[in-house]
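Trainee: Coordinates only, no sequence provided:
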């Protein structure tokens, strides 16, 4: 049975799957990334995991995978197959595609940015499948996005399109790791809400999910933290709407798990800012934590289609 290997590499864990031609998840597995052992160990862990998946496919489906797709965090040169920079993995200019191709016996490999790969899956298989223009945002440790146009993710001239988390929404505000101040992800990501709620409660174990529950309970401290995040997110989305004119805004990541606690005030805040722009639909992502693997699988199948056409 024809299938591809899909790997979604995160800062702490890896999700993997064997995926059929219709997007069906045939087999799923998880491993720790092992970044505490250093960047070389992380690379070796990825290669070994991929080889294990190839072996599983041969044993259970009678043939090796036809291709592999890998989603990784950081700056990716998909054309060259190089992980240019990934701070949380300690990587710089890692030729991951070539390393995987060699380990997997010449298998063709596609490489993609994790959020844009997940956004690709949401656009093809999830919440954006009926939208010709969409913007996908992941509200997690940071905030990143994917711009979808007619079923294709726009990478930008240098592979950096969609980095809405580094749109400045509060000039002169909180310093950001990117070197700017007042970036959207420093105010409206899950980690930003976690930090703000922890400070408000004095509890270092407090999380964004705890804040969401406190909002539902009417806690005024939580309401203040939540409102600040929603207002900042609405300002960032207005910039995106003005520039991109998307038909659909898809919101995923940890903060989106708050459901209506996030989406009801966010839709109202965005609508209140609209003047000449057209208000898009604002919807939750539907693929949850399978988006990265499904997107990586789509990259692999697309690579095979390209080779067939060539």
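Mentor: Looks like it arrived, so ask away. Worth saying up front: this structure is predicted, and the values here are computed from it rather than measured.
Trainee: CA only for contacts and neighbour counts going forward, please
Mentor: OK.
Trainee: how close does residue 203 get to residue 220?
Mentor: Residue 203 sits 16 Å away from residue 220, going by Cα to Cα, to the nearest Å.
Trainee: From the rest of the structure, what touches stretch 185-198?
Mentor: With contacts defined as Cα atoms under 8 Å, 6 or more residues apart in numbering, stretch 185-198 is touched by 139-143, 165-166, 174-176, 204-209, 211, 222, 225-226, 228-230, 232-233, 254-255.
Trainee: Repeat the analysis, applying 7 Å as the threshold.
Mentor: With contacts defined as Cα atoms under 7 Å, 6 or more residues apart in numbering, stretch 185-198 is touched by 139-143, 165-166, 174, 176, 204, 206-208, 211, 222, 225, 229-230, 232-233, 254-255.
Trainee: List buried members of those residues by neighbour count.
Mentor: Burial by neighbour count, 16 or more other Cα atoms under 10 Å: within these this picks out 139-143, 165-166, 206-208, 211, 222, 225, 229-230, 232-233, 254-255.
Trainee: What's the local residue count around the nearest residue to residue 274 once chain neighbours are set aside?
Mentor: Distances taken as Cα to Cα, 6 or more residues apart in numbering put residue 238 closest to residue 274, at 7.4 Å, once the chain neighbours are dropped. For residue 238, the neighbour count with other Cα atoms under 10 Å is 21.
Trainee: Residue 278 too?
Mentor: The local packing of residue 278 (other Cα under 10 Å) involves 13 other residues.
Trainee: Roughly how far does it sit from residue 92?
Mentor: Distance from residue 278 to residue 92, counting by Cα to Cα: 41 Å.
Trainee: tally of neighbours for the nearest residue to residue 271 once chain neighbours are set aside?
Mentor: Spatial nearest neighbour of residue 271, excluding adjacent residues (Cα to Cα, 6+ apart): residue 279 at 6.7 Å. Neighbourhood size, residue 279 [other Cα under 10 Å]: 20.
Trainee: do the same with residue 306
Mentor: Using other Cα under 10 Å, residue 306 has 10 neighbouring residues.
Trainee: Confirm it sits in a helix?
Mentor: Yes. Counting by DSSP: H, G, I helix; E, B strand; the rest coil, residue 306 is part of a helix.
Trainee: Are we agreed that the residue nearest to residue 274 is in a helix?
Mentor: Yes. Counting by three-state DSSP, residue 238 falls inside a helix.
Trainee: put this beside the first:
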């Protein structure tokens, strides 16, 4: 029987950093106490804030802390513990693992936020029965954790930055990216520009959609189309059993999955039509996955 571990998990998001005191084994973890704070936009600032969160949670723990797990967005090198590049947060080749271990004096597992969330969904979420799948959280950005032969691939899929042909500019420097139309941030931004009306994120646009707001309907339709075309590319390349949708946009439930499924049916010619599922772990997935990375690291020692 696997030993119960006590770890601190931190999920550095594009807008908010979530941290949790977590207990569990390699197959199931659960948060005991949680903290949140806004994400600051340099590597040094993130290390400073993560260290503060670790210290706060460490002081609240009834058990010695075995390790910490930290996950970040963007391109990462897990082997060296480096944040290679982040479009939304602006760091490049930043040595997160080394700096965090020095500051906290704790063994540190470091990884990609989407891969970690995918790991959590695979072990204790809505992907548990899947062998080949794509787990796609939709928030400030869009990426994907690839599950092949029952394992989460080390490299996340940057599905948010494939060109699906709409021609709009993306913050990454390309045009036509899925993320430029279908991320939660893009939906809110595009609605505000179109309707000349501020909204509090994509959830507000979803709410307006149910009232018959024509601007909300247009922005939503374009977001669904971009997302469907990105999933079509995944279907052609990987043929997954299912795409598991997470992040803030997935909270829209059938408002997202119903039109997305219909658009996929219109676009698919020969590709395997993946089942669309909603993620089970919500915004806890990244933290739970970070905890699993830390526990896996301890088990390998």
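Mentor: Happy to help now that I have it. Predicted model only: the values in this text are computed from it and were never measured.
Trainee: Counterpart of the residue nearest to residue 271 of structure 1 over in structure 2?
Mentor: In structure 2, the residue matched to residue 279 of structure 1 (TM-score structural alignment) is residue 273.
Trainee: does residue 280 of structure 2 really touch residue 123, like I thought?
Mentor: No. The criterion here is Cα atoms under 7 Å, and residue 280 of structure 2 misses it with residue 123 at 11.3 Å.
Trainee: Now do the shared contacts for these two.
Mentor: With Cα under 7 Å, 6+ apart, residue 280 of structure 2 and residue 123 have no common neighbours.
Trainee: what's the burial count for residue 307 of structure 1?
Mentor: Per other Cα under 10 Å, the neighbour tally for residue 307 of structure 1 reads 10.
Trainee: in what helix or strand does the residue nearest the centre of structure 2 lie?
Mentor: When Cα atoms, centre = their mean is applied to structure 2, the residue found nearest the centroid is residue 114 (3.8 Å). Following DSSP states H and E, one finds residue 114 of structure 2 within helix 113-124.
Trainee: so how far does the helix or strand just after that helix sit from its counterpart in structure 1?
Mentor: Sequence-wise, the next helix or strand downstream of helix 113-124 of structure 2 (DSSP H and E) is strand 133-137. In this overlay with structure 1, the average offset of strand 133-137 of structure 2 from its partner residues is 1.0 Å by mean Cα distance after the TM-score superposition for structure 1.
Trainee: the inter-axis angle of strand 133-137 of structure 2 versus helix 113-124?
Mentor: Here strand 133-137 of structure 2 runs at an angle of 120 degrees relative to helix 113-124 (axes from the mean of the first three to the mean of the last three Cα atoms, to 10 degrees).
Trainee: packing partners for the following helix or strand past strand 133-137 of structure 2?
Mentor: The helix or strand immediately downstream of strand 133-137 of structure 2 is strand 145-148, counting by DSSP H and E. With contacts taken as 3 or more Cα pairs under 7 Å, 6 or more residues apart in numbering; DSSP states H and E, strand 145-148 of structure 2 sits against helix 113-124, strand 133-137.
Trainee: please redo it, this time with the cut-off set to 10 Å
Mentor: helix 113-124, strand 133-137, helix 214-238, strand 242-246 (3 or more Cα pairs under 10 Å, 6 or more residues apart in numbering; DSSP states H and E).
Trainee: winner for burial among these?
Mentor: Of all these, strand 133-137 has the most neighbours on average by mean count of other Cα atoms under 10 Å, namely a mean of 29.
Trainee: how distant is that one from the center of its chain?
Mentor: Here strand 133-137 of structure 2 is found 9 Å from its chain centre; the criterion is Cα atoms, centre = their mean, to the nearest Å.
Trainee: likewise stretch 225-235 of structure 1?
Mentor: Relative to the mean C-alpha coordinate of its chain, stretch 225-235 of structure 1 is positioned 21 Å out (Cα atoms, centre = their mean).
Trainee: What span of structure 2 is that stretch aligned with?
Mentor: By TM-score structural alignment, stretch 225-235 of structure 1 lines up with residues 219-229 in structure 2.
Trainee: With structure 1 overlaid, report how far the matching stretch is off on average.
Mentor: Mean for stretch 219-229 of structure 2 is 1.3 Å (mean Cα distance after the TM-score superposition for structure 1).
Trainee: sorry, back to before: could the helices and strands packed on strand 145-148 of structure 2 go into CSV alongside distance to residue 86 of structure 2?
Mentor: Below are those laid out as CSV (distance: least, Cα to Cα, whole Å):
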stretch, distance to residue 86 of structure 2
helix 113-124, 12
strand 133-137, 17
helix 214-238, 21
strand 242-246, 20
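Trainee: contacting residues for residue 231 of structure 1?
Mentor: 169, 187, 188, 237, 265, 266, 269, 270 (Cα atoms under 10 Å, 6 or more residues apart in numbering).
Trainee: what's the answer for residue 155 of structure 2, then?
Mentor: 75, 76, 77, 78, 111, 112, 114, 115, 144, 145, 146 are the contacts of residue 155 of structure 2 under Cα under 10 Å, 6+ apart.
Trainee: what's the distance between the fourth one and residue 154 of structure 2?
Mentor: So the one you mean is residue 78 of structure 2. Distance, residue 78 of structure 2 to residue 154 of structure 2, using Cα to Cα: 8 Å.
Trainee: got it, and the fifth one?
Mentor: Relative to residue 154 of structure 2, residue 111 of structure 2 is positioned 9 Å away (criterion: Cα to Cα).
Trainee: any shared contact partners between the two?
Mentor: Joint contacts of residue 111 of structure 2 and residue 154 (Cα under 10 Å, 6+ apart) are 76, 77, 78, 79.
Trainee: Buried ones from these, can you make that a PyMOL selection?
Mentor: To isolate the buried ones among those in PyMOL, judged by 16+ other Cα under 10 Å, type:
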select buried, resi 76+77+78
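Trainee: between the shared contacts of residue 111 and residue 154 of structure 2, which is closest to residue 289 of structure 2?
Mentor: Distance to residue 289 of structure 2 across these (Cα to Cα) is lowest for residue 78, with 14.1 Å.
Trainee: What residue in structure 1 is paired with that closest one?
Mentor: Match for residue 78 of structure 2 (TM-score structural alignment): residue 78.
Trainee: next one: residue 54 of structure 2
Mentor: Aligned counterpart of residue 54 of structure 2 in structure 1: residue 50 (TM-score structural alignment).
Trainee: Verify the contact between its match and residue 9 for me.
Mentor: No. Counting by Cα atoms under 10 Å, residue 50 of structure 1 does not reach residue 9; the two are 11.3 Å apart.
Trainee: quick one, which of those two is more surrounded?
Mentor: Each of residue 50 of structure 1 and residue 9 has its neighbours counted (other Cα under 10 Å); residue 9 has more, 25 against 22.
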